[in-house]
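Participant: predicted coordinates and the sequence they were generated for:
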Amino acid sequence: MTDAELLELARRVGQEAAAYVRSARPDGRVDVASTKSSATDVVTEIDEACERLIRERIFAARPGDGFVGEEGDDVAGSTGVDWVVDPIDGTVNFVYGIPAYAVSIAARRGGEVVAGYVVNIAAGTEWGAVAGEGSWRYEPDGRRMLTAPAVETLAHALVATGFNYVPEVRAKQAAAMAAFIPQVRDIRRIGSAAIDLCALAEGQFDAYVEQGLKPWDLAAGGLVASEAGIVLSGLDGPPGERLVMAAHPSVATEYFELVRACGF
């Protein structure tokens, strides 16, 4: 498969997974099946069933590929392609019924993300990207290509962020944010990194910062953002679990310096 064909597979599977989650979600709050990094970092049975569905569909189409998912064991592949999947990115939103939670599916070839698909399950909004070919939002009449707008000044930047579920880590992040927030327009904490990064690509945010992202949080949304012209970085290298910061090139250097100076 070409990278574009990998994306089409991700979209077909992602649409089915999103439809499953919508149909399986009961009214009211969703029961928590287990927790991960802390008592507030939750997993539901629907998360786990959704990941099983995605895994089954991908392996049916490409049985030799690898798989890295949030809720299950990794599978090593033999084709050089592996899939990085978050079945419900924004599980706490899902539990409470806040309509910002997503299926996120990315394909990596030789360790590099080459295709990414994100769908906001509740709203039905879809984004896609192919490395070197741009990113877009899917519309009823086709694709709308994304080009992130320039930022006027860092002081006027609206910044998306999130916080770790481990209390000790969260306390340090709060201290860094206290130094950070007076120097930008404001922050938004939506609760889904994948949706945040796609919204950044669309221009709904000017910049982004978060610590603690796993590969499945970052892979698809990060490609959508970078293919729209956003610069992504880590603290002293590539973006990763230690730190992800992202901004338009017009303010990226200044913004990254600010994030570091505030102690993230």
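Facilitator: Okay, I see it. On a predicted model such as this, the values are computed, not experimentally measured, just so you know. Numbers count the residues shown, from 1 in each chain.
Participant: going forward, measure contacts and count neighbours with C-alpha atoms only.
Facilitator: OK.
Participant: which residues in the stretch 51-200 of the chain form helices?
Facilitator: 91-96, 167-180, 193-202 (DSSP state H, counting those that start in this stretch).
Participant: what about those helices, which gets the closest to residue 37?
Facilitator: In terms of CA to CA, the element of these nearest to residue 37 is helix 167-180, at 10.0 Å.
Participant: centre of the chain to whichever helix in the chain runs longest, how far?
Facilitator: When the chain is parsed with DSSP state H, its longest helix is helix 3-24. Distance, stretch centre to chain centre, for helix 3-24: 15 Å (CA atoms, centre = their mean, to the nearest Å).
Participant: and the comparison structure, right after this:
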Amino acid sequence: MTNPTPAELRTIASEIAREAGALAARRRAEGVEIAASKSSPVDIVTHTDREVEALIRRRLEELRPGDGFLGEESSAGGPSPSATGLTWVVDPIDGTVNFVYGHPTYTVSIAVVEGDPDPLTWRALASCVYNPSTGEEFAAARGEGATLTLHHAAPGAGAGPHPLHPSSPPDLSQSLLATGFSYDQARRAEQGALVGPLVSRVRDIRRIGTASLDLCYVAAGRLDAYVERGLQPWDLAGGVLVAEEAGAVVLTPEGAQASSALSFVAAPSIAVELGEALREIGW
């Protein structure tokens, strides 16, 4: 059986992400209960994370039997094997802390990659990052660009899909950056120490708490760059393809793919200057 095109895979990702997002939003309205902590007391998981991932996995098994699966909440057992060469990489709720506190900045992130589910070697084909709170759907298919569709828009309000393009700040000093922090307390302290020297070189720094949104916001020009260490495959799979297809720079200053070592995405006009600043700071 021939694998579907990237555009067809994007349609699958988008449909399931919206369905999963609707479930997450219902559970948020009903009240959220923390199920457990994972790597540290601040690294939490809710019953909804697990329920949403189970829904996504079930729907993918119906539509794409034989594909592999790597989800955050089932990642301890490793990815399920793929008979097709494709693996779905899923974060059922990216920004769980935001979700728990009722901040409208959490997403369902679904991507499908070709090859082993390793950010350093995979080839992402399609993805969708969906924010249930705003109805914003960021989606991409390899070679076909990235788009934003607003599902909560009033009739005639320009729901989309609209093509995404990064910003073009004239220099780093006029740039809005985003970053994030590890769940490990010692590592958080190190990261915090590096933010001080960086904030003096830019317009300002944001810490949204949802990596997939940070990546998509660079694609949409709402941020000029995003850098973070320690991201997991499910944190970056969906948003990196959106940023790449929108035209942002997604290679690290050393030319490496985004990975746990360093995720770097920037508007082309400041990518070189930002890379030089990060090297000088010791990021």
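Facilitator: Yes, it's here. Small disclaimer: the values here were computed from a predicted structure and weren't measured.
Participant: got a TM-score for the two of them?
Facilitator: Once the chains are overlaid, their TM-score stands at 0.96 when taken by TM-score structural alignment, normalised by the length of the first structure; 263 aligned residues with a CA RMSD of 1.3 Å.
Participant: average offset of the longest helix of the first structure relative to the second structure?
Facilitator: Superposed on the second structure, helix 3-24 of the first structure shows a mean distance of 0.7 Å to its aligned residues (mean CA distance after the TM-score superposition for the first structure).
Participant: whereabouts in the second structure does that helix align?
Facilitator: Aligned by TM-score structural alignment, helix 3-24 of the first structure falls on residues 6-27 of the second structure.
Participant: before we move on, back to that, buried deepest among the helices of the stretch 51-200 of the first structure, which one?
Facilitator: Among these, helix 193-202 has the highest mean neighbour count (mean count of other CA atoms under 10 Å), at a mean of 28.
Participant: buried stuff in the helix or strand just after that one?
Facilitator: Using DSSP states H and E, the helix or strand that follows helix 193-202 of the first structure in sequence is strand 207-210. In terms of neighbour count (16 or more other CA atoms under 10 Å), strand 207-210 of the first structure has its buried residues at 207, 208, 209, 210.
Participant: tell me, strand 207-210 of the first structure lands on which residues of the second structure?
Facilitator: The alignment of strand 207-210 of the first structure onto the second structure (TM-score structural alignment) spans residues 225-228.
Participant: repeat that for stretch 151-159 of the first structure.
Facilitator: For stretch 151-159 of the first structure, the aligned range in the second structure is residues 169-177, judged by TM-score structural alignment.
Participant: and the match of strand 207-210 of the first structure, how far from the first structure on average?
Facilitator: Mean for stretch 225-228 of the second structure is 0.8 Å (mean CA distance after the TM-score superposition for the first structure).
Participant: ok, now how distant is the residue nearest to the spatial centre of the second structure from residue 101 of the second structure?
Facilitator: The second structure has residue 212 as the residue nearest its centroid, 2.1 Å off, counting by CA atoms, centre = their mean. Separation of residue 212 of the second structure from residue 101 of the second structure (CA to CA, to the nearest Å) stands at 18 Å.
Participant: can you give me the strands for the second structure?
Facilitator: Along the second structure, counting by DSSP state E, strands occupy 34-37, 44-46, 68-71, 86-94, 107-114, 123-131, 136-141, 146-150, 162-163, 176-178, 204-206, 225-228, 263-266.
Participant: may I see these organised as a markdown table, with distance to residue 276 of the second structure added?
Facilitator: Output for the strands of the second structure, formatted as a markdown table (distance: least, CA to CA, whole Å):
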| stretch | distance to residue 276 of the second structure |
| --- | --- |
| strand 34-37 | 37 |
| strand 44-46 | 35 |
| strand 68-71 | 34 |
| strand 86-94 | 30 |
| strand 107-114 | 31 |
| strand 123-131 | 27 |
| strand 136-141 | 29 |
| strand 146-150 | 28 |
| strand 162-163 | 30 |
| strand 176-178 | 15 |
| strand 204-206 | 17 |
| strand 225-228 | 13 |
| strand 263-266 | 13 |
